[in-house]
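Student: Quick one, structure for this:
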Amino acid sequence: MRFGVVGTNWITDTFIEGAGAADHASVTAVCSRKKETALSYAEKHQLSYTYTSLEEMCEGGEIDAVYLATPNAVHHEQVLTCLEKGIPVLCEKPLTATKALAEKMIEASKTHQVLLMEAMKSTVMPNFQRVKELLPEIGTIRQVRFQYGQYSSRYDKFKAGEILNAFKPDMANGSLMDLGVYTLYPIISLFGPPDAVQSDSTVLHTGVDGQGAVLLSYEGMNVTAGYSKIADSFLPSEIAGEKGAIHIDHISSPGKVTLLTRDGAVDHTTEQTKPSMSYEIEEFIKTAEAGKIESDINTHEISLKTVELMEQIRKQQGIIYPLDRE
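Tutor: Reported below is the predicted structural model:
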């Protein structure tokens, strides 16, 4: 499958690395707003084609699919453009910022019968699949604690008065959208939508959140999610049941899985020989080859319910994006 990439930041670099190690994948084209940027990026990664128009890239006949690594605020319009042109889309997380826009994107996928998949890498990685296999070992699940704290490389500039995209509401950014999604998406994937939601956050002067904490209520089970772009966290995530617990080293990219019981701890890590993004690329290709419009793992429903949950959390915290008016 020949991918065209949209966006030229570090995550696109990581995607190209993942595609190089994935089965049946290659990257042939890049689209950027500026021709100079596209040319420079193509030279850096030895890509054959450059575009400044997404429509032209979709119509050029040089790609089979698009990987979107653009600001959250433009995901929906770019996804719709690709789907209308018959081009499958692997869209970086989060899919979008509002339930209404997510519904439009999913409806377009169904209308045009073209694949749309959210690029949530963690849930398709072998070690997350191992976590799912281990769940019966810990009995009735009572508590879940997923967390992701990573001090943003852009936060020092923010404190110095330079506001980059990571902290701009018009880009639909902030801690919840950029990092919180890594905790909430797998929660929805494993347990479905919660019965009730309570949340708290630290809102920065630009109107986006620097960090947050969420309590999700399920029958007989409490789930907490913590995330921060203004503090690092080094604790594992945990699923705790009546018979034991499962520890996941990094919920955003599970690399080690440990089963802990009253008898001790056992390492259940599955060997992952490829870059983390290779697994989502292979899942996307497998889904496309099967003629499906959604992944069996990263389903449309999980994406929709995650967006809906994050929108509910933002409303509780008074975090408003210009996108909310669309």
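
Student: CA only for contacts and neighbour counts going forward, please
Tutor: Noted.

Student: which residue ranges form the strands in the stretch 201-326 of the chain?
Tutor: For the stretch 201-326 of the chain, the strands defined by DSSP state E, counting those that start in this stretch occupy 209-218, 221-228, 237-241, 245-248, 257-261, 264-267.

Student: okay, these in CSV with distance to Ile106 next?
Tutor: Shown next, in CSV, are the strands of the stretch 201-326 of the chain (distance: least, C-alpha to C-alpha, whole Å):
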stretch, distance to Ile106
strand 209-218, 25
strand 221-228, 26
strand 237-241, 30
strand 245-248, 31
strand 257-261, 33
strand 264-267, 39
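
Student: Could you look over those and pick the most buried one?
Tutor: Across the strands of the stretch 201-326 of the chain, averaging neighbours per residue (mean count of other C-alpha atoms under 10 Å) puts strand 245-248 on top, at a mean of 24.

Student: right, and the strands of the stretch 201-326 of the chain - which one's nearest Leu179?
Tutor: Nearest to Leu179 among the strands of the stretch 201-326 of the chain is strand 221-228; the distance by C-alpha to C-alpha comes to 6.1 Å.

Student: what distance separates the closest one from the centre of its chain?
Tutor: Centre-to-centre, strand 221-228 and its host chain are 17 Å apart (C-alpha atoms, centre = their mean, to the nearest Å).

Student: So which elements touch it?
Tutor: Contacts defined by 3 or more C-alpha pairs under 8 Å, 6 or more residues apart in numbering; DSSP states H and E place strand 221-228 against strand 141-149, helix 181-191, strand 209-218.

Student: Next, format the ones you listed as TSV and append distance to Ile239.
Tutor: Putting the helices and strands packed on strand 221-228 into TSV (distance: least, C-alpha to C-alpha, whole Å) gives the following:
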stretch	distance to Ile239
strand 141-149	4
helix 181-191	10
strand 209-218	14
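
Student: Second input sequence below; structure requested for side-by-side comparison:
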Amino acid sequence: MRFGVTGTNWITDTFIEAALAADHAEVTAVCSRKEETARTYAEKHQLPHTYTSLEEMCDSGEIDAVYLATPNAVHHEQVLTCLSKGIPVLCEKPLTATKALAEKCIAASNEHQVLLMEAMKSTVMPNFRRVKELLSEIGTIRQVRFQYGQYSSRYDKFKAGEILNAFKPDLANGSLMDLGVYTLYPIISLFGAPERIQSDSTLLHTGVDGQGAVLLSYEGMTVTASYSKIADSFLPSEISGENGAIHIDHISSPGKITLMTREGTTDQSVAQDKPSMAYEIEEFIKTAKEGNIESSINTHEMSLKTVELMEQIRKQQGIVYPIDSL
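Tutor: Now for the predicted structure:
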């Protein structure tokens, strides 16, 4: 599958590196608003084709799919453009910022019968599948604690008065959208939507959140999710049951899975010999080859439920984006 990419940041670099290791994938084109940026990026990664128009790239005949790594606030527009052109889309998380916009994207996928998949890498990785297999080993699950704290390299500039994209509400950014989604998407994948939601956050002066914490209530089980772009965390995530617990080293990219019971502790990790993003690429290609318009793992419903949950959290925390009115 020949991918065209949009966005020329570090995550696109990582995607291209992963595509080199994935089966049946290659990146052949890049689209950027500025021709100079597109050419420089194409030279960096030895891509044969450059475009300054997404429509032109979709019509070129040089790509089979698009990987979107642009700001969150424009995901929906670009998804709709690609799908209307018959081009499958692997859209970087989160799919979009609101339930209404997510519904439009999913409706377009159904209308045009073209594949749309959210690029949540963790849930298609072998070690996340291993977590699902181990759930029965720990008995009735009572507590879940998922966390992702990573001090942003852009936060120092923010404190110095320079506001970069990561902290701009007009781009639908902030800690919840950038990092919190890595905790919430797997929660929805494992346990479904919660019965009640309570949350709090540290708001920055631009109106986005620097960090946050969420308490999700299920019957007989409490789930906490914490995330931060202004502080690092080095603790694993944990699923605790009446008979034991499962530790996940990095919820955003599960690499080591540990099972802890009263009988002892065992490493339950499985081999992952490819870059983490390679697994989402292979799931996307597999889904396309099967002629399906959604992944059986990262389903449309999963994306919709996660977006809806994050929108509810934002409303509780008073985080408002300009695209909320669309």
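
Student: what's the closest of the strands of the stretch 201-326 of the first structure to Pro94 of the first structure?
Tutor: Of the strands of the stretch 201-326 of the first structure, nearest to Pro94 of the first structure by C-alpha to C-alpha is strand 221-228, at 14.6 Å.

Student: ok, average deviation of that closest one from the second structure?
Tutor: For strand 221-228 of the first structure, the mean deviation from the second structure after alignment is 0.1 Å (mean C-alpha distance after the TM-score superposition for the first structure).

Student: which outside residues touch that strand?
Tutor: Strand 221-228 of the first structure is contacted from outside by 141-151, 175-176, 179-180, 183-184, 210-217, using C-alpha atoms under 8 Å, 6 or more residues apart in numbering.

Student: Go again with 7 Å.
Tutor: Contacts to strand 221-228 of the first structure, defined as C-alpha atoms under 7 Å, 6 or more residues apart in numbering, come from residues 141-150, 175, 179-180, 183-184, 210-217.

Student: Tell me which of the strands of the stretch 201-326 of the first structure approaches Pro126 of the first structure most closely.
Tutor: The stretch from these with the least distance to Pro126 of the first structure (C-alpha to C-alpha) is strand 257-261; that distance is 10.4 Å.

Student: For stretch 69-80 of the second structure, measure first residue to last.
Tutor: Start-to-end span of stretch 69-80 of the second structure (C-alpha to C-alpha, to the nearest Å) is 15 Å.

Student: scratch that, stretch 215-233 of the first structure is what I was asking about
Tutor: Start and end residues of stretch 215-233 of the first structure are separated by 18 Å (C-alpha to C-alpha).

Student: Now find how far off-centre that stretch is within its chain.
Tutor: For stretch 215-233 of the first structure, the distance to the chain centre is 17 Å (C-alpha atoms, centre = their mean).

Student: for stretch 227-247 of the second structure, same thing?
Tutor: Counting by C-alpha atoms, centre = their mean, stretch 227-247 of the second structure is centred 18 Å from the centre of its parent chain.

Student: same check, this time on stretch 120-128 of the second structure
Tutor: With C-alpha atoms, centre = their mean, you get 11 Å for stretch 120-128 of the second structure.

Student: Run through who's touching that stretch.
Tutor: 93, 186, 252-255, 257, 269-270, 272, 276-277, 279-280, 297.

Student: Just the buried residues of those.
Tutor: Lys93, Pro186, Ser252, Ser253, Pro254, Gly255, Ile257, Ser269, Ser276, Met277, Tyr279, Glu280 (16 or more other C-alpha atoms under 10 Å).

Student: didn't the third one look like it was pressed against Tyr182?
Tutor: Yes: assessed by C-alpha atoms under 7 Å, Ser252 of the second structure is found in contact with Tyr182 at 5.3 Å.

Student: Setting the sequence-adjacent residues aside, check what's closest to Gln272 of the first structure.
Tutor: Spatially, and ignoring its direct neighbours in sequence, Gln272 of the first structure is nearest to Pro126 (6.8 Å; C-alpha to C-alpha, 6 or more residues apart in numbering).

Student: what do we get in the second structure for the one you found?
Tutor: Using TM-score structural alignment, the equivalent of Pro126 of the first structure in the second structure is Pro126.

Student: Distance check, its match against Ser253 of the second structure.
Tutor: 10 Å.

Student: same check, this time on Tyr155 of the second structure
Tutor: According to C-alpha to C-alpha, Tyr155 of the second structure stands 23 Å off from Ser253 of the second structure.

Student: before we move on, the earlier item: would you mind telling me which of the helices and strands packed on strand 221-228 of the first structure is nearest Val6 of the first structure?
Tutor: With C-alpha to C-alpha as the measure, helix 181-191 is the member of these nearest Val6 of the first structure (21.1 Å).

Student: just the strands in the stretch 1-150 of the second structure please.
Tutor: Here the stretch 1-150 of the second structure has its strands, by DSSP E, counting those that start in this stretch, at 2-6, 26-31, 49-51, 65-68, 89-92, 116-119, 141-149.

Student: Would you mind finding the longest helix in the second structure?
Tutor: With DSSP state H applied, the helix covering the greatest number of residues in the second structure is identified as helix 300-317.
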